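1. Provided below are the primary sequence and the corresponding predicted coordinates.
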Amino acid sequence: MSVGAAVRRVRAYGGQFLLLAVLTLVVTLLISGVPRLVNRLAEQGLRAQLSSEPAARRDISYTTGVVAATSRNTAMGGAAERFDRLAAEMPPQVRSAVTERWYNVDSPAARVVGPDLAARNLLVDLGLRAVPGIQDAGTLVEGAWPSETYIPDRPIEVALDVDVAGRLNLRAGSQLRIGNADDKGKLSDAAPLVVSGLFRPVDRANGIWDGLPQLLRVIEPPGDAQPFVIVGVVAQSALNKRVAAGWPVQYNWRYRLGADRIDARELDQMIDGLQTMQRTRPQDLTLTQGVDVPLRAFAAQVDAARTLLAVIAAGVLATLAGLIVLAASLATRRRRSEFVLLRARGGAATAGARRSLAESLLVVPVAAALGWWLGTLLPGEPDPTTPYVIAATVLVTLALPLATLAVPVGAAARRDLIRVRPSARRLTVEVSLLLLAGLAAVLLRRRGLTLGEVDPLLVSVPVLLAVAAAVLALRAYPWPLLLVSRLAARTRGSVAFLGTARAGRSAVATPLVVVVLAIGTAAFCAVVAAGVDASRERAAEQIVPADAVIRGERFAPDTIDELGRLPGVRAVTRVLYQSDERLAVDEIGTDARVAHTDVLLVDGSGLDAVARESEVDLPVPPTLLAARPGAGPLPAIVSPAVATDLAKAGLDDSAFISVQGQRYEFRVADTQEGFPLLSGNASRFVILPWQALPERTTTPVPTSLLVAGDPLDAEALRVAGDQGQERYQRDGAVTGRDRPFGVTVDTRADVRRELGDGGANGVLAFGFVAGAVGGTVLGLLAIAFTVLAGARARGQVLSRLRTLGLSRRQWRGLLLVELTPLVAVSVLTGALVGAVLPLLLNPVLGLSAFTSGVPVQVAFEPSLVAAVLALGAVALGFAVAVEALNNRRLRLGEVLRLGEES
């Protein structure tokens, strides 16, 4: 048991120990390296998602109402003191993520008048703001910054953005007066004010400019005879004196979270911290923050991705464990005579195991340490995986000694025969395994799981089902081979008979299980990836059931014709959407006393034409297609919640709803859980057929337009939509006073791309690719082990047959006939397991986080059949190549001379 002797044996059996070392290295590399890659991808996805949001979305803002400053402190001094106190009171995880912070004190906007404004007949309200550090963020273009030295009876000095001042005909030195205006525009308590200077921001993206209302833009008047609103910068000392004189002010404290300061592994703690801040905020402050929305969405994706990765990792690691068992078994089988001789010379029962343990200790720990070290070189933050690496190293080290203990010490026996009727002990084990797999699957479906956590039941169910399927395949496939062998015995030639006979007697229990595990993992990844991709297509079609959708406020009716003249446009239809409408009992408007609901007007034939031209799978309900103008209520499609409320109120045959000021009667003709253009969580809606509306003095106008065509110019659609809104505002039956907001144009291709990019999609894609590629490679390696396990016996048979005149061509045919059933059964069983697992696990994986809430539907993929056939052909060719190389290395004549057990 000397170390030198162990080293010599390792060198003598170098190939076997090299294989064991490589498998060990791969295991520890995956355990230590994959979590790093996942964390890296998650960090990149989180930063990309937060960076795609407006920077102000990451602001945590505290604001007060319009208040008077306390007498014990100045306005700016009190703001600075509370600024630091609010930051110190933040939860640690939130405080550590703050990278920038600002505070300001504003006086409410008041009317300003002066010669320069009167020259253009401009009505302007001006708010005054003191912001520490503003001079470092701006560059003076003209004049000077407001002086911090307060001089009584001097006009208030204010600095304006140069573009803002230019739009309002103001310049450095403009003389103004500021005060409160009554209904007739007369100022009271007016104070002199002068524009001391004009500035331009050094960086418009600097968060110091994001305070509301903004310093860098003019707020347009919401209607006629209403003022423009702007904000100017004043000195802190001047604002302090004005506040002391009784001016009210408003305080604002903003803290911006850095996208690179939020750890993707601690999203739950960050979200909890934001919730804590919301609950414990001071009563006199209003807390505004929107960063929790993208964080929650990303956390849901990460949790779903990690859960899926746990399933994939279980399959891959179980396959590697099986390969290690096969490698250890193959090594001990080749050395069986050595261990038998050791026992015959008086060695103890554990002598061979001790020898194997000494050899494993020379190889496995070194390979495990190398794999762990290589894993630490991968980018990303580490997870606490050291205990798992140690456990894996110990188990692999013990694999060879345990396999040695299992070596039979009796006389040689035929190992290529299996009994059709298994022993009672083996039958009990197999039946128990089948029952355990079924019970685990049922428990998983009924109990569910917590996403993002490694659930022992979740990771064990795929492995148990794969092993159970392999056991069933082992019990089933010898029967048809026995029948084929009997039929082949009646034909001429010996190739088919001998090949099927040997295939039916092969002892391939462990190798077949390993192949099924590997191929099942690869097929599972392929099926789930196809299901997620198809569900994203459906989600994009739900959001944009056309090639593009133009959303605005209200469009002139002729906008449809204008869009139809654009290049590439094939069809256009109108849609009207209103939210929170009240249901009524009669046309007068008597309240039905049910919850408010959304209303959607759709032109059935137009929607059908646009969907058809856009190649969108959107079956338009017959209720919308067949509706025509006539007497009686309109046939409507409603959500189940609305249908229930109307039935309880006795209004399912006649109810009224208001659409743009006109009340229409409808009846419940059908119910649906959802409808395109509505949000996925919309639970209360009424859908009316536009083409069936009765004639009224005013007709509804669309709020959205669906466009079908190829190619489409998004900018041209945007221009046409804006012009349509302007025409409605100018030429409509009721001329609008409000300025319309610009339209938004969303194309289905862009929506589909956004669903597949960003967020935690990088983690999901990594899992799919790694699982599919790793499962396929490990499956081929397991097939190679299967071939090598029986290579010696096949070599002996082929040696005898070659001496009896078997040609080289017949030898290849015999090899194909013998290996084809094994390869076909293992690949097909693995593919079947991989196709069934998604149906079982899909409801608990939470993959709808990647499809905008649309449930992921896993269905049969015809491409999977082609992939399985291709994989089977590759596997069979690989198996034949491995066998040929092995026979060439062993030299068939020497195999025959060395004897049965060599």
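-> Looks like it came in fine.
2. every contact and neighbour count from this point should use C-alpha atoms.
-> Fine.
3. strands of the stretch 451-600 of the chain, start to end?
-> Assigned strands in the stretch 451-600 of the chain, in chain order: 548-551, 569-581, 583-584, 597-602 (criterion: DSSP state E, counting those that start in this stretch).
4. included below, for side-by-side comparison, is a second structure:
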Amino acid sequence: MKALLLARVNAGAVAVLAVLTLSACLLVGGLPRAMQASFDDALRKDLRAAGADQIDLTVRYEPRGGDSGISSHAMFMQFDDIFRGKMPAALDRIVTPAGAGTSHLSLKSVNTPMVGTTTKFLNVGWLSNGDRQVTWVEGRAPAATKDNVMEIGVARTAVGGHMGFALGATYRIGATDPTTVKVVGVFEPKRAEDPYWRHNQEFLQINEVVRPGAADADLYYTALIDASSLPALQDSDRRVVYAWIMGVEPGQVGTQGFTGVLDALNDFTRELGLMSPSFSPYVLDTRLKAVLESFMDELATAQTILYLLLGGLLVVALGVAALATQLVTERLDPTLSLMRARGGSLARITWTGTSVIALATLPAALIGYGLSYLVPGGTTPIVHLAPALVPLTALAFAAVRQANAHRSPLNERRGDVASPRPSARRVTLEILVIGLALGGAYMVRSRGLATDVATQGQDPFLLLVPVALTLAAALITLRCYPYPLRLVVWLASRGRPAVPFLGLTRAARARSFSTLPVLILLPALAVAIFASVISTGLTRTQTLAAWQAAGAPITMRTDLEYDAAAIERIKQVPGVETVVPAQTGRVQLGIGTQKLEIIAIDLAAYRDLAKDSPLDLPAPPTGDGIPALVSPDLRDRPKLDIGWQSRMTLTPKGEIASVPGFFHGSMFALVPFDANERAGTRTAVNALLIKGDADVAALTAAAKVDSRVTTYAQRHAAIVEDPLTEMIQLALLVVTLALAAYAIVAVIVSLVISAADRTAALSFLRTLGLSTGQAQRLTVLEVSPLIVITALVGLGLGLGLPAALGPGIDLSSYAGDLAVDPTDPDLLTPILLGVGLTVVAILGALVHTTITRRRTLGSVLRVGD
């Protein structure tokens, strides 16, 4: 018989298998691509945030005596070609070509004093593409040096002011063999925010450097010269630095070539050392390696959580595919048994049945795999491997099951009469699995986890222990649940109603196929609940971190003072509900140089402002004098003598770990708002904590003094809008929903698989007078116990996994550096998942009995029954 005909006859079951295969392949193929995209986005965001001056590759060369031999743009380019030729391929792919992006060449003098002053330094420098980066607003661009006068251009910000530059003025620079320079032009940058200028800020602004013990600051500025003046600078006695800047394009850096870039940086540094002249090395100046290594720690945690979720999803998807395969093969059993009885070979029977599964799974798997490419992101091996496992599992399960079921003609068996006794080999294997799972969990808790994920990969204990624990819990559930159920059956047999006894007896004698639904339901529930617990804990901690960083819905601070009129104007701004003033300062502790952070605030008013927030603020300090709450490192001091607006003595009355929005970790103290008034001076308010949803621009306008405004919304957005954080939250949501759906599908499919046996049993009982209501109750009692017990075990395992995997799920980098505590979960979502699964099972049983009630006994019972 052709497989296509069998598939058409059993189109419903085949369609279910195809849909489940397609969805599974789409999920396990698309989710890793989305994960990879988020990894790359997060890395590129970190690179851009670090700035071009930090991540670009800059080869610096400072000649120490003698002529460097580089006196023209062309000679600079020759060396640029040499350096790029020595660059490993992994670096060459991520740097921009010469003259593109932030790639450029430069020559700058260093610490060149101006004649006639000891605090002013005028350096000169050349930029290879500086003419394309500036607009000359006065005068003209510098030209070649002639008559021993070097022409320079200065930024508009350097004209006048402390340096006193003026168009047309000449200056003498250099301690020995001074050079005359003349200002011939004034420029402005075309785009001051361009990353190009991160390397060349000294051309745009005057730098002030205060030396210890000096009365005045030293002023430094670098003026722009033309390439034609390079020989004059080369032949002088100036200290100069040559630089070849090879800009890194963040968009070309990805996490898949992560370690290759790190290795290439080491190789390039070694190559530069080998080609360096004597006593004047070529130095690679970049923090790219430090930025990448810092990102590695954040990435390792994200990969741990996401691949843990992906592994659980894959295991459940494979189980559901196997369960749907069993549904199809059971529908094929009558036909294949007839073929076997008529002389069909076991190989032919197995091939025919497996071909039907192939018709359902292979096209669906290809479609799901193809659809996964619609998800943006990089391709990793798991993108190809995981979708392939789904149809292969279904085909292997179908082949093994049919070869076993039809090894003898008309090999009919009943598994509902007596529970089969497990073999000694199977019991030994199950005990081994349980022992390994418990041992692995103990090892994770005792020895910790491998932290060098970039070189060693994910710790196998972290990836395998959850699977082993789930399998162990499923095996224990399957072995142990009949025993308490038999006790209930014995109690039910003592009563007169027959329905409880019959329903619970059938549940206690469940066929062997019940193993597969449990092996699906339990990991699905456990991982879904684990994901919901982690997600809830992460969301809660992110909210707390944002409150601790902001201190209030809106916090305003100034270096001056908010007078009474300013505070009153701010209170009148639309959206402002409450304003709590405060005074902050950095004060002298004792009579030495030790400093203390301090804030004077009405803590009772602050507590009222933050009453709807997760902040846990202490009660106000009370007592004589000036009571204070102090940081932990000051708790043992009986008195604190400080100099603020006047000398005052604080009396520690309690300990506080931080002041949200202001202090954390350093020495600090919190005192009553009128502390300075108690010491005989007035309170100068320089901070405002505001409750409400007011416009920031309106607040700063009302203050009429320069203010720094921090809002809870800004802090919260900065935490949650990180690409890795967004991906973790999205993956937790997707996996929770997918696993919950798979759990429901497993319940429904298991009901359908057992439908024929249950219908036959109910039909027999109907001939004995079983009513429709009794049939419904009997069905519910039959299917509910295992579902309820599995749901409870899955709930407990899901809640216990965060504690079992504690060392491996440090999510603090995604929650404002606050530790996420998943061991104190919100139980609402986990309980809803478990209850929802049980309700679906009961509803499915009721629907099933309603459908079978319409069937006549003659359509179910055979002649002779």
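-> Everything's here; your move. Values in this document were obtained by computation on a predicted structure and should not be read as measured data.
5. can you redo the strands of the stretch 451-600 of the first structure as a markdown table with mean neighbour count and distance to residue 629 of the first structure?
-> Output for the strands of the stretch 451-600 of the first structure, formatted as a markdown table (neighbours: other CA atoms under 10 Å; distance: least, CA to CA, whole Å):
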| stretch | mean neighbour count | distance to residue 629 of the first structure |
| --- | --- | --- |
| strand 548-551 | 24 | 27 |
| strand 569-581 | 19 | 17 |
| strand 583-584 | 24 | 21 |
| strand 597-602 | 22 | 14 |
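6. kindly reformat the ones you listed as CSV containing distance to residue 350 of the first structure.
-> Formatted as CSV, the strands of the stretch 451-600 of the first structure follow (distance: least, CA to CA, whole Å):
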stretch, distance to residue 350 of the first structure
strand 548-551, 75
strand 569-581, 79
strand 583-584, 84
strand 597-602, 78
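7. quick one: closest of the ones you listed to residue 445 of the first structure.
-> The minimum distance between residue 445 of the first structure and the strands of the stretch 451-600 of the first structure falls on strand 597-602, with 34.7 Å, by CA to CA.
8. and the contacts of the helix or strand that comes right after the closest one?
-> Next helix or strand after strand 597-602 of the first structure toward the C-terminus (DSSP states H and E): helix 604-613. Helix 604-613 of the first structure has contacts (CA atoms under 8 Å, 6 or more residues apart in numbering) with 545-546, 570-574, 617-620, 624-626, 689-691, 706-709.
9. re earlier: just tell me which of the strands of the stretch 451-600 of the first structure ends up closest to residue 82 of the first structure.
-> Comparing the strands of the stretch 451-600 of the first structure by CA to CA, strand 569-581 comes nearest, at 39.9 Å.
10. wait, isn't residue 762 of the second structure in contact with residue 774?
-> No: assessed by CA atoms under 8 Å, residue 762 of the second structure is found out of contact with residue 774, at 9.8 Å.
11. who has more neighbours, the two?
-> Under the criterion of other CA atoms under 10 Å, the comparison of residue 762 of the second structure against residue 774 puts residue 762 first, with 25 against 19.
12. contact partners for the more buried one?
-> By CA under 8 Å, 6+ apart, the neighbours of residue 762 of the second structure are 770, 775.
13. quick one: which helix or strand includes it?
-> helix 755-767.
14. after that helix comes which helix or strand?
-> Scanning onward from helix 755-767 of the second structure (DSSP H and E), the first element met is helix 772-804.
15. could you say what helices and strands that next one packs with?
-> If contacts are counted by 3 or more CA pairs under 8 Å, 6 or more residues apart in numbering; DSSP states H and E, helix 772-804 of the second structure sits against helix 424-447, helix 460-480, helix 498-508, helix 515-550, helix 828-853.
16. so which bits of the fourth one are buried?
-> This means helix 515-550 of the second structure. 516-550 (16 or more other CA atoms under 10 Å).
17. show me what that helix is packed against.
-> Where contact means 3+ CA pairs under 8 Å, 6+ apart, helix 515-550 of the second structure is packed against helix 288-341, helix 460-480, helix 712-720, helix 723-753, helix 772-804, helix 828-853.
18. closest to residue 411 of the second structure out of those?
-> helix 288-341 (8.0 Å).
19. residues contacting stretch 372-385 of the first structure, please?
-> Residues from elsewhere that reach stretch 372-385 of the first structure (CA under 8 Å, 6+ apart): 25, 28-41, 389.
20. go again using 10 Å as the cut-off
-> 24-44, 263, 265, 366-370, 386, 389-390 (CA atoms under 10 Å, 6 or more residues apart in numbering).
21. which of those residues are buried?
-> Buried members of the contacts of stretch 372-385 of the first structure, scored by 16+ other CA under 10 Å, are 24-44, 263, 366-370, 389.
22. need the overlap of contacts for residue 762 and residue 774 of the second structure.
-> Common contacts of residue 762 of the second structure and residue 774 (CA under 10 Å, 6+ apart): residue 849.
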